[in-house]
Every structure is written in structure tokens, then in C-alpha cells.
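Participant: What follows is a predicted protein model with its sequence.
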Amino acid sequence: MPKTVNGVERKKLKSGEMRYRCTIRVKGQRRRTPWVSSVSEARHLKAETEKDLRRALDLGVPVVTESTVDEVYQDFLKIAPMSMSEHTIRRMDSIYRHHLRPHFGPRKIKTLKPFEIQVLWVEKLEVLSASYVSGMHTCLNKLFTYLVDNHLITYNPMTNVKRPRPEDSEIHPWTSEELADILEASKSRREYIIFWLGAITGMRVGEILGLRWSDINFSKGTISVKRTLSCDDNTVFLPPKTKNSRREIFISKQHVSFLKKYKLQQGNGGKGLVCTTRADTAYYQTNVGTVLRQICEEVGLEYRGTHNFRHTHATLLIRNGANVKDVSLRLGHGKIETTLKLYVHPNEDDKKKTAEMVAQII
């Protein structure tokens, strides 16, 4: 049984380690801090919790510990557009509906413990990437931060939950020969136009799927990125990912000619979209990925995702002498550093050339 000494509860774990917590009582309200590893930390949490609780009670704001996670989440969504982009809100909502609601939705806020959230992260890491689980952590933390900031709860349980550290996954763009093999193998498929546009423009797949014929200036030879297509439960057109993502991409006369021919073949279908299914509807990104996976298997290449067209586009351009600033603008990056870090990948030949250069200099 925990013992209380000088207002601090303490208990001994089976491992022999000690844990401490405090109880706060203010105007009939009782709160407990989470178990922590030191007396000083427990007292610090007690002071912070008591201060927040008094402030909430003085303001007359109800403390929503009796509310469920689902209930406060719906309130959070109403104010989210004030500080979050539509892209971020949709991604967060998808994460919540598919991964967090099944575990925490019906639960009362006051019953959530840091340990069980940490356990869920461990379980999810067995089937999801660390980057995705980190996104789940961000989602839940945003919700509880909102509640604390608005004095609806006095303690954010995420404070003691460790965020999964995303792995530094190395990007492997295709060589020009591999890219040519993929495009050649997909020529007979309707998805060829998607892969082709990714290869020649470096556009994100969502931007390609949201592209309309009205966005292409044939006489000027430009493609304007004005929207992106998001397909979750519904097909929704959203503004580009960032301010810099709204951009104009120049294409060659040869590519303009191809697009003109393709438009004639498509006819009046597609509701103005450049890339459409046989049913003249917008594509789901997951379906595009499935087709690319099949193509990669046919040509004997490892599947690296649809975003690899973007990686390859930037890498091949810079490897062939393109100005990095121009490539950065073409991709819609705000900083050249982003382009260099994410999309420029020296291969073995580059490294050998550098070694030979060193030999000549020194």
C-alpha cells in the first residue's frame, strides 16, 4: 500500500524503484498527479496542477473530467481551423478515427493513464511505421494541449508519454534506366499519365490527381499547381500543401504535344480532370500505388512508393546539372536546404568522382 509522508504518497515497485505522487484538493475538487520518479517532480506537478485547477474554478470553467474523449474531440474540431490547415485537420481526423477512437473514444478523460497510451504506441509500432505512430502521438497531444490551454483539464497525460522516434529512412530514387522501364511497362495502362506526370514534373501524387486541364497553359508551356486531391471517406479537393506548393511548372514543347494528344484521346470525360479512372471518376491514391506495385513486380524492381517519382525527378535533374534553386522552386519547397536534404541523393559513381577529385587536389 502507498504511504504518505509530508503530503507525498510513495510506493515501491517490484524492481525496488520508488514512485511518488501528490493529491490536490481545491473547493471540493480533488486531483492526483501521476506517479513520478522523484519527490521534487511530484511536488512540482502538485503546484502546477493546483494553480491550473484554481484558475479554472475562478474562471467558472467546468473541468471536463466526466466527458469522454470523443465528446471533447468534437469540440476540438470546431476550433481547429483557427490554428491548423485543412490538410493537417484531415490527417489528424483520419488518425483519430482509425487508430485512437477505437481505444479511447468512449473513455472518460479522467480515466486515461500515460502508461496505457505508451503501451498502445508499442503495440502500434509492430504494424505501423515509427513516423506514423509519432503522428498519432501528435494528434493526441494536440487534443490534450487544447484542453489544458482552455482550463478544461489541469494535466496533460501526454507529458509522461515518450514519442516514438521516426527512423531515418534512406530514400532510393530510381535510375534513369529503371524509370524508363517503369514508364514503358505502364504505357498500356490508364495510370501511365499519372506516372508520366510524376516523372516529368516532380509533382506530388495528390497534386497530379487534382490537376485539371484548365491548369495547363499549352501556349506558354506551363502547369499550374492549384489544388491537391484528398481521398479518404470522400473525394475532396484541397488547397496545395503549403504556400510554396502553389506554383507554376514549365514543361517542354515535346511534353506539351503529348498532353494535347492525350486530351484529345480522353474526350469530354473526366469532369475536367487530367487523370481519371475508366468510370471518369477521380483516383484513390492507394489504388494508384497498387498499380505501381504491380508494374514494379513486372519489371523486377523493388516497390518504393508513388512518391519516388518525385524523389527521382529531383535527383536526376540535379545529377544532370540543373540549378538547385530552380529544382527547389519546381518542387514547391520554401528552402533549398529541403531539396538538398530530401531529394538529392549521391550514388556510388558520385562518391567515386569525389574521391578522384580529392586525389587530384591533394
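Facilitator: Done, it's in.

Participant: contacts and neighbour counts: CA atoms only from here.
Facilitator: OK.

Participant: Could I get the contacting residues of Val225?
Facilitator: Glu207, Leu211, Asp215, Pro240, Ser245, Arg246, Arg247, Glu248, Ile249 (Cα atoms under 8 Å, 6 or more residues apart in numbering).

Participant: gap between it and His137?
Facilitator: For Val225, the distance to His137 equals 31 Å [Cα to Cα, to the nearest Å].

Participant: now what about stretch 276-288, what contacts it?
Facilitator: 190-191, 205-206, 209, 231, 235, 269-271, 273, 275, 306.

Participant: got it, and stretch 162-178?
Facilitator: By Cα under 8 Å, 6+ apart, the surrounding residues in contact with stretch 162-178 are 118, 121, 129-131, 133-134, 137, 301, 304, 308-309, 311-312, 315-316, 342-343, 345.

Participant: same thing but at 6 Å, please
Facilitator: Ala130, Ser131, Ser134, His311, Thr312 (Cα atoms under 6 Å, 6 or more residues apart in numbering).

Participant: Dump those residues to JSON lines, plus distance to His87, secondary structure and neighbour count.
Facilitator: What follows is these, written out as JSON lines (distance: Cα to Cα, whole Å; DSSP: H, G, I helix; E, B strand; the rest coil; neighbours: other Cα atoms under 10 Å):
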{"residue": "Ala130", "distance to His87": "21", "secondary structure": "helix", "neighbour count": "20"}
{"residue": "Ser131", "distance to His87": "17", "secondary structure": "helix", "neighbour count": "17"}
{"residue": "Ser134", "distance to His87": "17", "secondary structure": "helix", "neighbour count": "17"}
{"residue": "His311", "distance to His87": "22", "secondary structure": "helix", "neighbour count": "25"}
{"residue": "Thr312", "distance to His87": "25", "secondary structure": "helix", "neighbour count": "24"}
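
Participant: May I ask which two of those are separated the most?
Facilitator: The largest separation in the contacts of stretch 162-178, counting by Cα to Cα, is between Ser134 and Thr312 at 26.5 Å.

Participant: circling back to that earlier point, if you rank the contacts of Val225 by neighbours, which is first?
Facilitator: Glu207 (25 neighbours; other Cα atoms under 10 Å).

Participant: Next up, a structure to set beside the first:
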Amino acid sequence: MYQDALHDLNDQDYSDSTREGIHRTGRMIFRKALEMELIKKDPTEFAYLKKEKKTIEQLEEEEIPKYLEKEELALFLKTAEDYGLEHDYLIFLILSYTGIRVGELVALKWKDVDFVNHTISITKTYYIPTNKTLKYLLVTPKTRKSRRKIIVDEEIINALKEHKEVQNQVIKQLEDDYYDKDFIFTKMERQHGYPIVIKTVQNRMKRLLSLADLNPELTQHSLRHTHTSLLAEADVALEQIMDRLGHSDDQITKDVYLHVTQEMKKEASQKFSELMRSLR
């Protein structure tokens, strides 16, 4: 049954990385069940993922993850500033300028912000198992690398200060009706003070992309790839980028980095050739 389920994922055209992630999770679950003596045999032991050989054409057509060029990012943030709903500009400014995950952003509390040293500490992520706002969980990041402290720009610090002043006024007005657990991004219409849900960020981004006439297929995770590409363009080393993003090994990040740096190398070669031609 387990093997059939893996084959079924292949028939549904899920990507290799998605199927591998599901298979890894399945193995973890059944191994734990074996350890707890809930089952006698691990059904994932000899299971395998079916991989079809790709043609040269398919390999050539494969694209790296979609992200925004710097001019597009500037337009997106300007749109968020001019036409965004509550929190939008600050949310997307932080996601774009730090590369943090949306779950990490939603879980942020004021105590995570160091206004003096201009840092944001990532120590937890948001999880909502039942899709009910009041039943959220804050869980520790999955790896040691995910727990990190990010240096941020003064623009973000100033925007956070402004946001805190507004939020303090709301707390003062609502008093006991405000669920005050120190969250930075909170619901303001109902369930005041509870952290906003990830779906809200997804919907807000879709709206802003439409207003800015940008690629509608981009997601909030694309801002993480955007951050990677712009750091690479700014000549930041891959190791530093990985450290900032909070993972020790990620092929997608490497692919984005290599793509951008490869383009930069081509440009350097072209500039050299142009210089030599000008001397003839």
C-alpha cells in the first residue's frame, strides 16, 4: 500500500523533490512506530521512488525557482507601500530584506527584535495543525542552523518602531480584549492580538502581484529566492547566504546562487572582450 501510494504521487506529476520529501516523512513516521513497537515491520524499508529518465530537451527546459529581479522587487514593495492592506508593507519588506520563512515571520515577537544592535532573532516557527487561529503552536526550528540572528537594515528597524507605536495604541484601547502575547504581526479585526495566519500572507501577496502586474505564479517563498539572488548579485559568498537563510545545505539556494553568479561571470567576460575590441 505504501509503495502504491508513492507510485500514485508520481502519476499525479508531483516534482521529484516533493515526492522525496513525502517519502522521507513517511520513513520517519514508520521508524518511530517501529521504535514504539506499534508495528512489527517497517513498510517503507524496501519502498522506492520511481524516477523517469529525462530527455535532453526536458533538462534544458528546466528552470531554476522563480524570483524577482531587483527592479521588480522595488516595484512590488512600492505597491505594498502605496496600496497594501494593514501590515503589508512591513511584512514584505522583512521577508524581502531577510529571506526568513513566512512561518518564522508570523511567529516573531517583540522580544526577538534588538532595536539597538539592529538584529532579529529567529528562534521559533508558527504551526497551525487544525487550521483554527486560536489553536496555533510555536515550535522550534527543525535544525540548529535554522536558529539564527539576522542583522537588518535601519529601514526595517524604523518601520518596526512605527508599527510598535500604532500597536501600543490599539492595546491601550482594547485593554483586556487584546490577546497580548507580544506578537509583532497580529489580527486586528477579530481575535485581536492573535498572530496572523500564513494564508493571509499568501493572499496579500497574490493581490499585490496583481496590482503591480508582476508574475502571478510567485509565492511568498519566492521572496526567499529573491533575497538569495540579490545577495549573490551583491557578491556575498554562498556560505554567508546559507547562514543568513538558516540552512546548512539546500540545493535550490545553490541553484539560484550559481545561476546569478554564472550570469555575472558572463557579463565580466563580455566587458573584457568589449574593452579589448575598443583598443583595436
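Facilitator: Cool, the structure landed. Note that the structure is a prediction, hence the values are computed from the model and not measured.

Participant: Looking at the contacts of stretch 162-178 of the first structure, which is nearest Phe104 of the first structure?
Facilitator: Phe104 of the first structure lies nearest to Ser134 out of the contacts of stretch 162-178 of the first structure, by Cα to Cα, at 17.0 Å.

Participant: So what does that closest one match up with in the second structure?
Facilitator: Here Ser134 of the first structure is matched to Glu20 in the second structure, going by TM-score structural alignment.

Participant: still on that earlier bit, pick the one among the contacts of Val225 of the first structure closest to Thr354 of the first structure.
Facilitator: Ile249 (31.9 Å).

Participant: Can you tell me the SS state at that closest one?
Facilitator: Under DSSP: H, G, I helix; E, B strand; the rest coil, the three-state class of Ile249 of the first structure is strand.

Participant: which ones are touching the aligned partner of it in the second structure?
Facilitator: Alignment note: Ile249 of the first structure maps to Ile150 in the second structure; criterion TM-score structural alignment. Neighbour list for Ile150 of the second structure: Thr119, Ile120 [criterion: Cα under 6 Å, 6+ apart].

Participant: where's Ile150 of the second structure relative to Thr98 of the second structure, distance?
Facilitator: Ile150 of the second structure sits 7 Å away from Thr98 of the second structure, going by Cα to Cα.

Participant: go on, Leu231 of the second structure?
Facilitator: For Leu231 of the second structure, the distance to Thr98 of the second structure - Cα to Cα - is 10 Å.

Participant: Just the buried positions in the one helix or strand Asp70 of the first structure maps to, please.
Facilitator: Taking DSSP states H and E as the criterion, Asp70 of the first structure maps to helix 69-79. For helix 69-79 of the first structure, the neighbour count (16 or more other Cα atoms under 10 Å) marks Val69, Asp70, Val72, Tyr73, Phe76 as buried.

Participant: ok, how many other residues are close to Tyr127 of the second structure?
Facilitator: Residues within reach of Tyr127 of the second structure, counting by other Cα under 10 Å, total 18.

Participant: could you list every residue that touches the counterpart of it in the first structure?
Facilitator: Counting by TM-score structural alignment, Tyr127 of the second structure corresponds to Ser230 in the first structure. For Ser230 of the first structure, the contact set (Cα under 6 Å, 6+ apart) comprises Val236.

Participant: go with 7 Å
Facilitator: Gly206, Val236, Phe237, Leu238 (Cα atoms under 7 Å, 6 or more residues apart in numbering).

Participant: helix/strand/coil for it?
Facilitator: Reduced to three states by three-state DSSP, Ser230 of the first structure is strand.

Participant: Same question for His345 of the first structure.
Facilitator: Assigned with three-state DSSP, His345 of the first structure falls in the coil class.

Participant: how about it, what does it touch?
Facilitator: Applying Cα under 7 Å, 6+ apart, the residues near His345 of the first structure are Thr315.

Participant: What does it correspond to in the second structure?
Facilitator: When the second structure is aligned by TM-score structural alignment, His345 of the first structure is paired with His259.

Participant: ok, now how distant is that match from Glu233 of the second structure?
Facilitator: To Glu233 of the second structure, His259 of the second structure is 10 Å away according to Cα to Cα.

Participant: Quick check: the residue nearest the centre of the second structure vs Lys124 of the second structure, distance?
Facilitator: Ranked by distance to the mean C-alpha position of the second structure (Cα atoms, centre = their mean), the top residue is Arg101 at 3.3 Å. Between Arg101 of the second structure and Lys124 of the second structure the distance is 11 Å, computed by Cα to Cα.

Participant: And the helices in the second structure?
Facilitator: For the second structure, applying DSSP state H gives helices covering 2-11, 16-35, 56-61, 70-83, 88-98, 102-106, 154-174, 198-211, 222-233, 238-245, 251-278.

Participant: Between the ones you listed, which one is closest to Asn117 of the second structure.
Facilitator: That would be, of these and by Cα to Cα, helix 154-174, which comes in at 9.8 Å.

Participant: contact partners of that closest one?
Facilitator: Outside helix 154-174 of the second structure, the residues that reach it (Cα under 7 Å, 6+ apart) are Leu90, Ile94, Phe115, His118, Tyr178.

Participant: Nice, that's everything, thank you.
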